[in-house]
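Build me a model from this:
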Amino acid sequence: MPKYLVQASYTAEGMKGLLAEGGSGRKAAVEQVVSSCGGRLETIYFAYGEEDFYCVLDFPDQVSMAAIAMTVRASGALHSKTIPLLTVEEIDEAAKKSVSFRPPGA
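You can find the predicted model right below:
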């Protein structure tokens, strides 16, 4: 299953929800929304600084991840960035592909 790293920061309203529910409540909410599209929460970490939390998710396909991202962002409770993660084996496969490329000015 494809893996994704999600980096997110709460809006003021989202942070109020975190304060009310605690980390356990938000983790349960993430697990619920992710499983609703056939995904799985691998891990979640809360942080402070520019981002408020990071999680690694498994999804059966890109469309499922996109559906979750759009729905959660539309709530206005957070701002997020989703990064596809590749395995070592996938990078090995990509490195073996023949690519026709000409750099600018060459």
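
switch to C-alpha atoms for all contacts and neighbour counts from now on
Fine.

residue contacts, Gly39?
By Cα atoms under 8 Å, 6 or more residues apart in numbering, the contact set of Gly39 is 57-60, 64.

Against Ala67, how distant is Cys37?
As for Cys37, its distance to Ala67 is 8 Å (criterion: Cα to Cα, to the nearest Å).

run this one through as well so I can compare:
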Amino acid sequence: MPKFLIQASYTAEGTKGLLKEGGSGRRAAVDHVVGELGGTVEVMYFAFGDDDLVCIVDFPDPVSMAAVSLTVKASGAVRTRATPLLTVGEVDEAARRQVAFRPPGK
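Modelled structure (predicted):
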């Protein structure tokens, strides 16, 4: 299953919701939305600084990740970034593939 790193920051409205529900309430909400599309939450941490929340999630496909991302962003309560994660083996496979590339001007 494709794995993604999710980094999120709450808007003022989202922070109010977090204060009302607590961390456990938000974890349950994340588990629910990810699970509805056949995914799982591997880990979820709250943080402070540029990001308020960091998760690693597994989804059956990138389209499922995109569906969640669009829905969450449309709420206006959270700003998110999703980064696809690759295993060491996947990077090894990519390194073995031949790619014909000509840099600009060469």
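
so what number do they get for TM-score?
The TM-score (TM-score structural alignment, normalised by the length of the first structure) is 0.98; 106 aligned residues with a Cα RMSD of 0.6 Å.

before we move on, the earlier item: distance to Pro2 of the first structure, neighbour count and secondary structure for the contacts of Gly39 of the first structure - can I get that in CSV?
Compiled in CSV, the contacts of Gly39 of the first structure are given as follows (distance: Cα to Cα, whole Å; neighbours: other Cα atoms under 10 Å; DSSP: H, G, I helix; E, B strand; the rest coil):
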residue, distance to Pro2 of the first structure, neighbour count, secondary structure
Leu57, 8, 24, strand
Asp58, 6, 20, strand
Phe59, 6, 20, coil
Pro60, 6, 14, coil
Ser64, 11, 15, helix
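
Tell me the gap between stretch 88-99 of the first structure and the middle of its chain.
23 Å (Cα atoms, centre = their mean, to the nearest Å).

So what touches it?
Outside stretch 88-99 of the first structure, no residue touches it (Cα under 8 Å, 6+ apart).

repeat for stretch 43-51 of the second structure
Residues beyond stretch 43-51 of the second structure that count as contacts (Cα under 8 Å, 6+ apart) turn out to be 7-9, 23, 27, 52-57.

Who has more neighbours out of Cys37 and Ala67 of the first structure?
Taking neighbours as other Cα atoms under 10 Å, Cys37 of the first structure and Ala67 compare with Cys37 leading, 16 against 12.

Just to check, the more buried one is in contact with Ser64?
Yes: using Cα atoms under 8 Å, Cys37 of the first structure is in contact with Ser64, at 5.8 Å.
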